[in-house]
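Enquirer: what follows is a predicted structure for the sequence shown.
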Amino acid sequence: MRTIDFNCDLGEAFGDDAAILPYISSASIACGFHAGSPETMRRTVALCIAHGVAIGAHPSHADRENFGRVAHPITAEDAYALTLYQIGALDGFVRAAGARLHHVKPHGALYNQAARDRGLADAIARAVRDHDAALVLYGLSGSALTTAGERLGLQVAHEAFAERRYEADATLTPRAHADASIKDLPTAAAQVARMLEAGRVVARTGESVPLRADSICLHGDRPDAAAFARGLRDTIEIAGFAIRTMERRA
């Protein structure tokens, strides 16, 4: 049977993480810069371990006011330090709980900036490698970030989004657009089914765009995230895929 990773961003103090965890295989946990806290990180790590869900760090700009979703100018050196610091913070909780960090996935604006900017992408990939070269780097499918990870020899997950709209160049529709997010489960499920069955997504402007999907992402901060997680899991399994996290290197 074909397999696919199904991941969700957690530990952001929105919704009920415990209700989402039974349906996913990987979680990216906020590291305190855009959301979360030391206690939230500790508690979310414990929940992931209890549900057998792979744990990832979700580093971001230091911007709680905007939930890390506003782009800020940042040098490659600062991006490296910002990323390494947050990976280390979460990994402390993971190691203390007797588990192993699985992946790193930048959050929000940092994620989208790194998808376009080779310098930032290289810096983030270097931070991941320097912390632990066996970590999986999650990045927007076909982006500068996944290319940077592959160039450094990291295992990379090309990520596709269940409930975000796409542009014709396979980038995510900016959140400034009113239709940047898909609001209903049937539409999101149809998008995921198309990604899995055809390897394509329909852009906001109507084009059919090829898209590699190693992992499907659901945003955990939406109020209906648990219902989406359950419905999307059904969609993935009906398409003939087993939900499994990507195995990290030893």
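Expert: Sure, I can see it.
Enquirer: from now on I want contacts and neighbour counts done on CA atoms only, so please keep to that.
Expert: Will do.
Enquirer: so where do the strands sit in the chain?
Expert: Shown for the chain, the strands assigned by DSSP state E span residues 2-10, 26-30, 54-58, 103-104, 136-140, 155-161, 200-202, 208-210, 215-218, 241-243.
Enquirer: got a list of contacts for the shortest one?
Expert: Counting by C-alpha atoms under 8 Å, 6 or more residues apart in numbering, the neighbours of strand 103-104 from elsewhere in the structure are 28, 55, 56, 57, 58, 59, 87, 128, 135, 136, 137, 138.
Enquirer: nearest to residue 243, of these?
Expert: residue 55 (15.3 Å; C-alpha to C-alpha).
Enquirer: distance of that closest one from residue 82?
Expert: 19 Å (C-alpha to C-alpha, to the nearest Å).
Enquirer: out of the two, which sits in the more crowded spot?
Expert: residue 55 (27 against 20; other C-alpha atoms under 10 Å).
Enquirer: any idea how far the more buried one is from residue 216?
Expert: In terms of C-alpha to C-alpha, residue 55 sits 15 Å off from residue 216.
Enquirer: ditto for residue 148
Expert: 20 Å.
Enquirer: please apply the same query to residue 193.
Expert: 11 Å.
Enquirer: so between those two, which is more surrounded?
Expert: Neighbours were counted for residue 193 and for residue 216 using other C-alpha under 10 Å; residue 216 has more, 25 against 21.
Enquirer: can you show me the helices along the chain?
Expert: Assigned by DSSP state H, the helices in the chain fall at 17-20, 38-51, 76-96, 108-116, 118-131, 144-151, 185-198, 225-238.
Enquirer: which helices and strands sit right next to the fourth one?
Expert: By that I understand helix 108-116. helix 118-131, strand 136-140, helix 144-151 (3 or more C-alpha pairs under 8 Å, 6 or more residues apart in numbering; DSSP states H and E).
Enquirer: pasting the second one now:
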Amino acid sequence: MGKLYVVGIGPGGLQDMTLKARRALEESEVIVGYTKYIKMVEELLKGKEVFETGMKKEVDRCKRALELSKDKVVSIISTGDSGIYGMAGLILEMKKEEIVEIIPGVTSSIAAAALLGSPLMHDNCSISLSDLMTPYDLIKKRVLLAAEGDFVISFYNPRSKGRPYYLRECINIIRKYRKNNTPVGIVKNAMREGEEIIISTLKDFDETKVDMMSMVIIGNSNTFMKDNIMITPRGYKL
């Protein structure tokens, strides 16, 4: 009898993958994933059957993974964590009698936060600025409420050629509730080739430095800079 692992492979480097994720891939006979993600773990795929597709074929990948898992051990992979903008939800919606195990991974906001310092030490939230699945008006409402609630905010899918102004508009929403000197971190290609770290403020934020391979983390009202790193205090008395 087969099994399906839904694997979060982490930010992209093999050294940042959890042991459990690596073991799931090693055990699997078949690996299913987006072409770009398959390349990130190709060193682990020798001798395995691989089913890969391009962008916007998530349903096809999940359907194929479930079919193959009826009599084979299969892993379907997502970068970061499979349950955060990954394949876990879709697989669980579609599954019937198949045996499924969700394997967590290091999500992009956590990888970026580690490189920036400790910006997520207090209450925080993640918001995707992609409107492929969520209406932009709803995205802006969530940004407004998160800003009003003084959450540290991590933006996934922050800026693309098709929606170059969303990030600036959302930053302007946040500026209504935060001081101009609030720290903002940009991390491109966190923990993989091409890594770049930029720390700015709400006032000086330059959205042109952000792309789809970036994470943007905006501090809350207490976030501060020390030795060029972002720190959000938890509230301990020193």
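Expert: On my side now, so go ahead. Computed from a predicted model, the values in this text were never measured in an experiment.
Enquirer: what's the TM-score for these two chains?
Expert: Here the TM-score for the pair of chains, by TM-score structural alignment, normalised by the length of the second structure, is 0.31; 133 aligned residues with a C-alpha RMSD of 6.2 Å.
Enquirer: hmm, back to that, just the buried ones from the contacts of strand 103-104 of the first structure, in ChimeraX syntax?
Expert: Under the burial definition 16 or more other C-alpha atoms under 10 Å, those of the contacts of strand 103-104 of the first structure that qualify are selected in ChimeraX by:
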select :28,55,56,57,58,59,87,128,135,136,137,138
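Enquirer: for the contacts of strand 103-104 of the first structure, which one is nearest residue 4 of the first structure?
Expert: Residue 4 of the first structure has its nearest neighbour among the contacts of strand 103-104 of the first structure in residue 138, at 13.5 Å by C-alpha to C-alpha.
Enquirer: could you report the distance from the closest one to residue 7 of the first structure?
Expert: From residue 138 of the first structure to residue 7 of the first structure the distance is 10 Å (C-alpha to C-alpha).
Enquirer: repeat that for residue 228 of the first structure.
Expert: Taking C-alpha to C-alpha, one finds residue 228 of the first structure at 12 Å from residue 7 of the first structure.
Enquirer: what helices or strands is the lengthiest helix in the second structure leaning on?
Expert: Using DSSP H to define each element, the second structure has its longest helix at helix 136-148. Packed against helix 136-148 of the second structure by the contact rule (3+ C-alpha pairs under 8 Å, 6+ apart) you find strand 124-128, strand 152-156, helix 166-175.
Enquirer: can you report how many residues neighbour residue 140 of the first structure?
Expert: 28.
Enquirer: from what I see, it and residue 158 are in contact.
Expert: Yes: here residue 140 of the first structure reaches residue 158: they are 5.9 Å apart, a contact under C-alpha atoms under 8 Å.
Enquirer: tell me what the helix or strand where residue 38 of the second structure lies is packed against?
Expert: Residue 38 of the second structure is part of helix 35-40, with elements assigned from DSSP states H and E. If you count contacts as 3+ C-alpha pairs under 8 Å, 6+ apart, helix 35-40 of the second structure packs onto strand 49-53, strand 73-78.
Enquirer: mind redoing it with 10 Å?
Expert: When contacts are defined as 3 or more C-alpha pairs under 10 Å, 6 or more residues apart in numbering; DSSP states H and E, helix 35-40 of the second structure sits against strand 30-34, strand 49-53, strand 73-78.
Enquirer: report the buried residues of whichever helix or strand comes after the last one.
Expert: Taking DSSP H and E as the definition, the helix or strand that follows strand 73-78 of the second structure towards the C-terminus is helix 88-94. Applying a neighbour-count criterion of 16+ other C-alpha under 10 Å, one finds 88, 91 buried in helix 88-94 of the second structure.
Enquirer: tell me how many other residues crowd residue 48 of the first structure.
Expert: Residue 48 of the first structure - counted by other C-alpha under 10 Å - has 23 other residues nearby.
Enquirer: so residue 49 of the second structure sits right up against residue 32, yeah?
Expert: Yes: if you go by C-alpha atoms under 10 Å, residue 49 of the second structure and residue 32 touch, sitting 8.6 Å apart.
Enquirer: ok, these two, which is more surrounded?
Expert: Taking other C-alpha under 10 Å, residue 49 of the second structure and residue 32 do not tie; residue 32 has more neighbours (23 against 12).
Enquirer: if I look at the more buried one, how far off is residue 188 of the second structure?
Expert: Separation of residue 32 of the second structure from residue 188 of the second structure (C-alpha to C-alpha): 26 Å.
Enquirer: go on, residue 226 of the second structure?
Expert: Residue 226 of the second structure is 21 Å from residue 188 of the second structure, by C-alpha to C-alpha.
Enquirer: those two: who's more crowded?
Expert: Neighbour tally, residue 226 of the second structure and residue 188, criterion other C-alpha under 10 Å: the higher count belongs to residue 188, 21 against 8.
Enquirer: nearest spatial neighbour of the more buried one, chain-adjacent residues omitted?
Expert: In space, and not counting its chain neighbours, residue 188 of the second structure is closest to residue 214: 4.2 Å by C-alpha to C-alpha, 6 or more residues apart in numbering.
Enquirer: what about the one you found, neighbour count?
Expert: Other residues lying near residue 214 of the second structure total 25 when counted by other C-alpha under 10 Å.
Enquirer: correct me, but residue 238 of the first structure touches residue 193?
Expert: Yes: the pair residue 238 of the first structure / residue 193 is scored as a contact, 8.8 Å apart, by C-alpha under 10 Å.
Enquirer: overlap in contacts of those two?
Expert: Counting by C-alpha atoms under 10 Å, 6 or more residues apart in numbering, the contacts common to residue 238 of the first structure and residue 193 are residue 232.
Enquirer: sorry, back to before: got JSON lines for the helices and strands packed on helix 108-116 of the first structure, with distance to residue 20 of the first structure too?
Expert: Below are those laid out as JSON lines (distance: least, C-alpha to C-alpha, whole Å):
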{"stretch": "helix 118-131", "distance to residue 20 of the first structure": "27"}
{"stretch": "strand 136-140", "distance to residue 20 of the first structure": "20"}
{"stretch": "helix 144-151", "distance to residue 20 of the first structure": "26"}
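Enquirer: what's the closest of the ones you listed to residue 200 of the first structure?
Expert: For those, the distance to residue 200 of the first structure is smallest for strand 136-140, at 14.2 Å, taking C-alpha to C-alpha.
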